[in-house]
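**Q** Structure of the sequence below:
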Amino acid sequence: MVNLNGNLTDKPDFSVYNRGLNYGDALFESMRVIHGQEMFWESHYFRLMSSMRILRMEIPQSFSPEYLLNQIKLTLKANELEHKPARVKILVFRKDGGLYKPDTREIDFVITCSELDSPFYKHHDIKCEVDLFKDHFVLSGMLSNLKTTSKLPSILGSIYADENDLDNCILLNEKKSVIEFTNANLFLVKGNLVKTPPLSDGCLKGVFRSELIKIISKMDELTIEESSISPFEIQKSDELFMTNSIQGIQSVSRYRKKEFKNGIAKKLVNKINAELRLTEKKVI
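**A** Take a look at the predicted model:
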């Protein structure tokens, strides 16, 4: 069952003139739910509202945090997932009509969900080999910070990884700076310094990225820095890992001939799970 504009259905009615399909005129939020509690909900909600404003979408008066939370819970219940770990996706797209210039700025929305295998984040000690994707670049700037459906570099980078027996690829901007993985934000560790690309370089404004930056900034043993990263820096780093709201933190084991450790990544997974458990206790 999916939730289309507040109506639960197993047969959503989509037009071939859907603007998300025709023009990529859409954006989305993906979040993790544990025991009926939406993780980092406030951050996801405000990113959604901010993104809709930037794309000049008309935000419905009903789109309060309480309304959307209720729609998520109804969707989870309809899929018998209200007491299970789940992935929830909110897709927002402008209503049909027009060509590049839309006939209206009003929107439709769809909420979908699927079950996850674990309520909390896990660090997987698995092979994860990556390389640069240099065929196409992500432009630096505000639009690249948004989680829109216009993600061709990520799609082509994922195909490139599959064709070359890689587990993921690192995307670059037009200045040849490292910005992110195909489906995740990027962090590297050198000594006690943790670096991640700045939003101005064109990386996604990830919710998990923001939460992790907050956590690291409170740790005496680590320093966090948002600054441009060159491909050369990757080979000089001790650790390299990817982050998003669904998988949490996944360490990279190898980049070309460089092999990485994962001690800091494991420590951060434990830190963020501890934060989530505290949040869960407060809610209960």
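
**Q** only C-alpha atoms for contact and neighbour calcs from this point on.
**A** Noted.

**Q** What ranges does the protein have for its helices?
**A** 19-23, 41-54, 65-78, 142-145, 152-163, 207-217, 231-236, 263-283 (DSSP state H).

**Q** can I get the ones you listed in a markdown table with mean neighbour count?
**A** Converted to a markdown table, the helices of the chain look like this (neighbours: other Cα atoms under 10 Å):
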| stretch | mean neighbour count |
| --- | --- |
| helix 19-23 | 16 |
| helix 41-54 | 16 |
| helix 65-78 | 18 |
| helix 142-145 | 18 |
| helix 152-163 | 17 |
| helix 207-217 | 17 |
| helix 231-236 | 14 |
| helix 263-283 | 14 |
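
**Q** So for Ser114, which of the ones you listed sits nearest?
**A** Relative to Ser114, the nearest member of the helices of the chain by Cα to Cα is helix 65-78, separated by 8.5 Å.

**Q** got CSV for the helices of the chain, with distance to Asp117 too?
**A** Shown next, in CSV, are the helices of the chain (distance: least, Cα to Cα, whole Å):
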stretch, distance to Asp117
helix 19-23, 30
helix 41-54, 20
helix 65-78, 15
helix 142-145, 29
helix 152-163, 23
helix 207-217, 19
helix 231-236, 31
helix 263-283, 15
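
**Q** and Ser245, which of those is closest to it?
**A** Comparing these by Cα to Cα, helix 207-217 comes nearest, at 5.1 Å.

**Q** Centre of the chain to the closest one, how far?
**A** 13 Å (Cα atoms, centre = their mean, to the nearest Å).

**Q** by contact count, what packs against it?
**A** Identification of packing neighbours for helix 207-217 by 3 or more Cα pairs under 8 Å, 6 or more residues apart in numbering; DSSP states H and E yields strand 223-226, strand 239-244, helix 263-283.

**Q** could you give the angle of that helix to strand 239-244?
**A** 130 degrees (axes from the mean of the first three to the mean of the last three Cα atoms, to 10 degrees).

**Q** Thought Asp96 was touching Tyr17, still the case?
**A** Yes. Contact criterion Cα atoms under 8 Å: Tyr17 and Asp96 qualify, at 5.9 Å.

**Q** Neighbour count: the two, which is higher?
**A** The residue with more neighbours, out of Tyr17 and Asp96, is Asp96; 21 against 14, by other Cα atoms under 10 Å.

**Q** Just list the residues touching that one, thanks.
**A** 15, 17-19, 102-104 (Cα atoms under 8 Å, 6 or more residues apart in numbering).

**Q** What are the boundaries of the strands in the stretch 1-150 of the chain?
**A** 2-4, 7-9, 26-34, 37-38, 86-94, 107-115, 129-138 (DSSP state E, counting those that start in this stretch).

**Q** Who are the packing partners of the longest one?
**A** In this case it means strand 129-138. helix 152-163, strand 168-173, strand 254-255.

**Q** Show me which parts of it are buried, residue by residue.
**A** By 16 or more other Cα atoms under 10 Å, the buried positions in strand 129-138 come out as 129-133, 137-138.

**Q** Another sequence for comparison is provided below:
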Amino acid sequence: MINFNGNIVAKDTNLLTQNRAFLYGDAVFETVKIVNSKILFLEDHYFRLMSSMRVVRMEIPMNFTMEYVEEQLLSLVSDNDFSNSSRARITVFRNDGGYYLPQTNTVSFLIHVVGIDDALYSFSEKEYEVDLFKDFYVTKQLLSSIKSTNRMLNITASIFANENGLDNCLLLNDSKNIVEAIQGNIFMLMGNRLITPPVSEGCLNGVMRKQVLEIAKKIESLEVVEEVISPFDLQKADELFITNVIKGIQPITKYRKKAFGVALSKILQEKLNGIVSDL
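**A** All right, here's what the predicted structure looks like:
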């Protein structure tokens, strides 16, 4: 028997009592965008998921091929009639048993999907204000670069942003440098240099981050580098923008008293949509 919201109920009616993802955050996940029954950047998502599972020492099932994962995602999308445009999340969690030390490294997975309006990435020039989140810091370690279900820092930062009328917050690492935004990687344009923090700073190894880096490196006269970004650099920047696989590119228009342009963000979004249209 267990107590659930003040009621004594049979233990086997609540599957969460032994679920390691719920009890310990012992899970990793990938969120993908699906357009016209095609998973955007499938290979990148798949190999990041496999890498995340290896980092946390999960046992990868023999049948967990890229084709199998693709089939499982697309079958659920089809069953829900979300084939035109949708976002799907696959969460892989270690099976029940044990406390901090698991009794097994075998895994199960859960997929859920929701429909979204836009197949292509839309560009918004509306005011988008950010500030720094200083209550907690991202640590410069390998675990920070994978998508685990331990997202308490991102949750508390989201609450902070909402309470202060902000659209987003920029997260800092334990060296007090800019790492990323709450739900995406950060890019900064300064003159002809496009800068994003290296993964070694503790930022997520984002799939869209990779796409934007590849696109930007093909633009003549633009120098693309992975370098540390300090909070002081933000005041000297010409543009700031956030990237993730669902939104694409989100330009930041304001940080404290500093306003930013959106010209490069718009160019990159157009080139990104060109890639999506050709898939």
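
**Q** TM-score for these two?
**A** Comparison of the two superposed chains (TM-score structural alignment, normalised by the length of the second structure) gives a TM-score of 0.94, and 267 aligned residues with a Cα RMSD of 1.2 Å.

**Q** follow-up on the earlier one: just name the closest of the buried residues of strand 129-138 of the first structure to Leu74 of the first structure, please.
**A** Checking the buried residues of strand 129-138 of the first structure against Leu74 of the first structure with Cα to Cα, the nearest one is Val138 at 36.7 Å.

**Q** Please name the nearest non-neighbouring residue to the closest one.
**A** Leaving aside its chain neighbours, Val138 of the first structure sits nearest to Asn173 (4.6 Å; criterion: Cα to Cα, 6 or more residues apart in numbering).

**Q** Closest one of the buried residues of strand 129-138 of the first structure to Met31 of the first structure?
**A** Comparing those against Met31 of the first structure with Cα to Cα picks out Val138 as the nearest, at 23.7 Å.

**Q** Surely that closest one touches Leu172?
**A** Yes. In this structure Val138 of the first structure lies within contact range of Leu172 using Cα under 8 Å: 6.2 Å.

**Q** Just put the helices and strands packed on strand 129-138 of the first structure in JSON lines and tack on distance to Gly206 of the first structure.
**A** Conversion of those to JSON lines gives the following (distance: least, Cα to Cα, whole Å):
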{"stretch": "helix 152-163", "distance to Gly206 of the first structure": "15"}
{"stretch": "strand 168-173", "distance to Gly206 of the first structure": "15"}
{"stretch": "strand 254-255", "distance to Gly206 of the first structure": "23"}
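
**Q** Just tell me which of these ends up closest to Ser118 of the first structure.
**A** With Cα to Cα as the measure, strand 168-173 is the member of these nearest Ser118 of the first structure (22.3 Å).

**Q** mean deviation (superposed) between that closest one and the second structure, please.
**A** For strand 168-173 of the first structure, the mean deviation from the second structure after alignment is 0.4 Å (mean Cα distance after the TM-score superposition for the first structure).

**Q** Give me the contact list for stretch 122-131 of the second structure.
**A** By Cα under 8 Å, 6+ apart, stretch 122-131 of the second structure touches 161, 166-170, 247-256, 262, 266, 269.

**Q** For Phe120 of the first structure, find the nearest of the helices of the first structure.
**A** Nearest to Phe120 of the first structure among these is helix 263-283 (6.4 Å), distances taken as Cα to Cα.

**Q** How far off centre is stretch 227-246 of the first structure?
**A** Here stretch 227-246 of the first structure is found 16 Å from its chain centre; the criterion is Cα atoms, centre = their mean.

**Q** Run a quick neighbour tally on Asn36 of the second structure.
**A** 13.

**Q** If you could redo that for Asn84 of the second structure, that was the one I meant.
**A** Asn84 of the second structure, neighbours per other Cα under 10 Å, totals 17.

**Q** Identify the residues contacting it.
**A** Asn84 of the second structure makes contact with 34-37, 119, according to Cα under 8 Å, 6+ apart.

**Q** Against Glu82 of the first structure, how distant is the residue nearest the centre of the first structure?
**A** Central residue of the first structure (Cα atoms, centre = their mean): Asn244, 4.7 Å from the mean position. Asn244 of the first structure is 22 Å from Glu82 of the first structure, where distance means Cα to Cα, to the nearest Å.

**Q** picking that back up, ok, the buried residues of strand 129-138 of the first structure vs Ile111 of the first structure, which is closest?
**A** Val138 (27.6 Å).

**Q** and Met208 of the second structure, what is it in contact with?
**A** Counting by Cα under 8 Å, 6+ apart, Met208 of the second structure touches 243-245, 248.

**Q** wait, doesn't the residue nearest to the centre of the first structure sit right on Gly206?
**A** Yes. With contact defined as Cα under 8 Å, Asn244 of the first structure reaches Gly206; the gap is 6.8 Å.

**Q** what's the overlap in contacts for the two?
**A** Counting by Cα under 8 Å, 6+ apart, the residues touching both Asn244 of the first structure and Gly206 are Asn185.

**Q** what's the burial count for Ile146 of the second structure?
**A** For Ile146 of the second structure, the neighbour count with other Cα under 10 Å is 23.

**Q** in the second structure, what residues pair with stretch 94-110 of the first structure?
**A** The aligned range for stretch 94-110 of the first structure in the second structure is 94-110, by TM-score structural alignment.

**Q** in the matching stretch, what counts as buried?
**A** The neighbour-count check on stretch 94-110 of the second structure (16+ other Cα under 10 Å) flags 94-96, 105, 107 as buried.

**Q** Ends of that stretch, what's the gap?
**A** Using Cα to Cα, the end-to-end distance of stretch 94-110 of the second structure comes to 11 Å.

**Q** ok, now stretch 144-159 of the first structure?
**A** Distance across stretch 144-159 of the first structure, first residue to last, is 20 Å (Cα to Cα).

**Q** Distance from it to the middle of the chain?
**A** The chain centre lies 11 Å from the centre of stretch 144-159 of the first structure; the measure is Cα atoms, centre = their mean.

**Q** Contacts for that stretch next, please.
**A** 20, 24-29, 51, 133, 136-138, 168-171, 181-183, 199, 202-205.

**Q** ok so, going back, from the buried residues of strand 129-138 of the first structure, which is closest to Tyr67 of the first structure?
**A** Val138 (34.3 Å).
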